[in-house]
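Asks: Next comes the sequence, and after it the predicted model I'd like to discuss.
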Amino acid sequence: MTPEQDLHSNTDFLDAFLDNLYLEQHVSDNTLSAYRSDLDKFCLFLNAKPLMSVTAQDIESYLAHRVDLGLKPRSTARSISALKRFYQYFVREKVIVESPMLNIAQPKAGQSLPKTLSEAEVEALLNAPNTEEPMGLRDKAMLELLYATGLRVTELVGLRMEQINLRQAVVFVKGKGNKERLVPLGEEAMYWLDQFIKLGRGQMIKHATDFVFPSKRGVGMTRQTFWHRIKHYAILAAVESPLSPHTLRHAFATHLLNHGADLRVVQMMLGHSDLSTTQIYTHVANERLKSVHSEHHPRA
């Protein structure tokens, strides 16, 4: 900020801060827009009170106001980051002596619940591929395997023939951090995997490969390719719930817990090193129980 700048209004201070971000720190247009939005909301709350006379009590009142509005902690955390950076700038420029944000802590954003599918939606998705064609048979086997085992998509597309043991009905997985685990196969997954290996895989392989699920080119499939296949079948099955590459992994864990599976068993099958990572699925299962109770209990 140059000495000749004469800043009076809140708008002047906002512009000076954002100009500095753009000209000297080269932040992106999206980041500038986000800072502008967060700071404009704060100014609106202040109701014309000068930004440079804001106290820690004003900040705490603003955060309480956001809670009253039901805004998400993640959004509030971003707003606090913008305000901290804003006031740090004017401390450096010697406009104020101390930032009102000094003792303001970031709220705990919490862990967002994973998006999952109902059992009926999973059934429709699994039945969408045309198993009369090699590619459809491959996709059917992949979807059944994903739902039966809870594998990560990267683990699924990277599966090699030596990792599959149909006689013992298990798949040997090397997951994150090269941690190894054995995951049992269900009857449906075993059946379709066997069908694909016997009837479809040979027609798809164009070069020597030990990948279980070759791509159209006959080599290993990418995570992105399989994700596009999932979206394709979701459209065919009229599944309207939000999807992610891990949707069937989330459904695997949630449906197991809904049917009474032990949390530590689910943890082992998912390959989570920390039980707290798996516990997020108990929240999803509990939400399902609340929903059923609310819908069917006469006193709900």
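Replies: Arrived safely.
Asks: Could you use CA atoms for every contact and neighbour count after this?
Replies: OK.
Asks: Can you show me the strands along the stretch 151-300 of the chain?
Replies: Applying DSSP state E, counting those that start in this stretch to the stretch 151-300 of the chain gives strands spanning 164-165, 170-174, 180-184.
Asks: where exactly do the helices run in the protein?
Replies: 10-23, 29-46, 56-68, 73-92, 119-126, 134-149, 153-157, 187-195, 201-204, 223-236, 247-258, 263-270, 275-296 (DSSP state H).
Asks: Would you tell me which of these gets closest to Ser215?
Replies: helix 201-204 (7.5 Å; Cα to Cα).
Asks: Output the contacting helices and strands for that closest one.
Replies: helix 134-149 (3 or more Cα pairs under 8 Å, 6 or more residues apart in numbering; DSSP states H and E).
Asks: How far does the helix it packs on sit from its chain's centre?
Replies: 23 Å (Cα atoms, centre = their mean, to the nearest Å).
Asks: putting a second one here so we can go through both:
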Amino acid sequence: MTVGAAVQLYLDHLAVERGAAANTLSSYRRDLHRYQRYLAARGIDDLTVVTENDVREFLVDLRRGDPEAGQPALADSSVARTLVATRGFHKFAAAEGLTTTDVAHAVRPPRPAQRLPKSLPIDDVLAILEASGGSGPSETARTLRDRALMELLYSCGARISEAVALDVDDIDTDNRSVVLRGKGGKERLVPIGGPAIEAVDAYLVRGRPALVSRFNPALFLNVRGGRLSRQSAWQVLADAARRAGVDAAVSPHTLRHSFATHLLDGGADVRVVQELLGHASVTTTQVYTLVTVGTLREVYATAHPRAR
């Protein structure tokens, strides 16, 4: 049987026997017609001569694209979707006796590219910290709170959700440490740097009393005296980045990622960073080592006499 005829049989099967939705059918038809054109370009019209290697090469072709023919490379997610249609087609062909084997059975979608955490250069982090709170005549309860919040996030690598969940009693300014409650309620004791302690002390003495309206154990308060929300804390970071002129996109994890990356750049052991971040597995933390490899390569390329 020809590939085209088999494709049509499969599409009819999806529509009639499987009751596939119109959008699903349209997607499968588009992907399988693309597969059919690929096989035709290789001189393959007989379904029984298609091999596993043909299917694998099809995926490679999708990822590579053909700029001259106006066919852009597909993203991994689109390649994976096309493979679902192709695998379903070959599974159907084998089950119906159109082929003796399912040649696509062992073909797996490409692994998505690993998304590296976004961290900022130290100078950008320092600019954000400076821009997060005013001083002198411009100092207010809110600016003191915002500076303390930003300093704390970067100093101990806390998640924003962990920072806004802090109570006053969780901070030990004498021992320069904080108790953070991570995922699953797991607690960890994390050291805090001198600048963060100074910012928190300033907020506790000159800022928080002006915000609190009733008893509230929360460390970071909003203007109504309630606990600061995660969304509001994120906005504090975004506003500080804008005032600092930092063009890079910032997220609730920006300072946390920067904390981890800068520690590793400074020579910290990955297992120590794991404990500070509260990761259950060191594998989660090791993604940051991929970030620092980029820094190592840049230094090598500029400093080693035989690097070029």
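Replies: That came in fine, so what should we check first? This one's a predicted model, so the numbers in the text were calculated from it and none came from an experiment.
Asks: so stretch 198-205 of structure 1 aligns onto which residues of structure 2?
Replies: Aligning stretch 198-205 of structure 1 against structure 2 (TM-score structural alignment) gives residues 205-212.
Asks: gap between that stretch and the chain center?
Replies: Centroid separation for stretch 205-212 of structure 2 versus its chain: 36 Å, with Cα atoms, centre = their mean.
Asks: same thing with stretch 170-179 of structure 2?
Replies: That offset, for stretch 170-179 of structure 2, works out to 30 Å (Cα atoms, centre = their mean).
Asks: do the same with stretch 109-117 of structure 2
Replies: That offset, for stretch 109-117 of structure 2, works out to 10 Å (Cα atoms, centre = their mean).
Asks: Give me the number of neighbouring residues for Lys49 of structure 1.
Replies: Neighbours of Lys49 of structure 1 under the rule other Cα atoms under 10 Å: 14.
Asks: Correction: the previous question concerned Arg147 of structure 2.
Replies: For Arg147 of structure 2, the neighbour count with other Cα under 10 Å is 26.
Asks: And it, what's its match in structure 1?
Replies: Here Arg147 of structure 2 is matched to Lys140 in structure 1, going by TM-score structural alignment.
Asks: can you tell me how far that match sits from Ala237 of structure 1?
Replies: 13 Å (Cα to Cα, to the nearest Å).
Asks: for Pro134 of structure 1, same thing?
Replies: Relative to Ala237 of structure 1, Pro134 of structure 1 is positioned 19 Å away (Cα to Cα).
Asks: quick one: buried residues of the match of stretch 198-205 of structure 1?
Replies: 206-208, 210-212 (16 or more other Cα atoms under 10 Å).
Asks: go on, stretch 89-106 of structure 2?
Replies: Those would be 89-93, 98-99, 101-104, for stretch 89-106 of structure 2 by 16+ other Cα under 10 Å.
Asks: now do the same end-to-end measure for that stretch.
Replies: Terminal-residue distance, stretch 89-106 of structure 2 (Cα to Cα): 14 Å.
Asks: And stretch 168-183 of structure 2, by the same measure?
Replies: In terms of Cα to Cα, the two terminal residues of stretch 168-183 of structure 2 are separated by 20 Å.
Asks: same check, this time on stretch 103-120 of structure 1
Replies: With Cα to Cα applied, stretch 103-120 of structure 1 spans 50 Å between its terminal residues.
Asks: re earlier: is it possible to export the buried residues of stretch 89-106 of structure 2 to JSON lines including distance to Thr302 of structure 2?
Replies: Formatted as JSON lines, the buried residues of stretch 89-106 of structure 2 follow (distance: Cα to Cα, whole Å):
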{"residue": "Phe89", "distance to Thr302 of structure 2": "52"}
{"residue": "His90", "distance to Thr302 of structure 2": "52"}
{"residue": "Lys91", "distance to Thr302 of structure 2": "53"}
{"residue": "Phe92", "distance to Thr302 of structure 2": "56"}
{"residue": "Ala93", "distance to Thr302 of structure 2": "57"}
{"residue": "Leu98", "distance to Thr302 of structure 2": "60"}
{"residue": "Thr99", "distance to Thr302 of structure 2": "58"}
{"residue": "Thr101", "distance to Thr302 of structure 2": "55"}
{"residue": "Asp102", "distance to Thr302 of structure 2": "52"}
{"residue": "Val103", "distance to Thr302 of structure 2": "49"}
{"residue": "Ala104", "distance to Thr302 of structure 2": "47"}
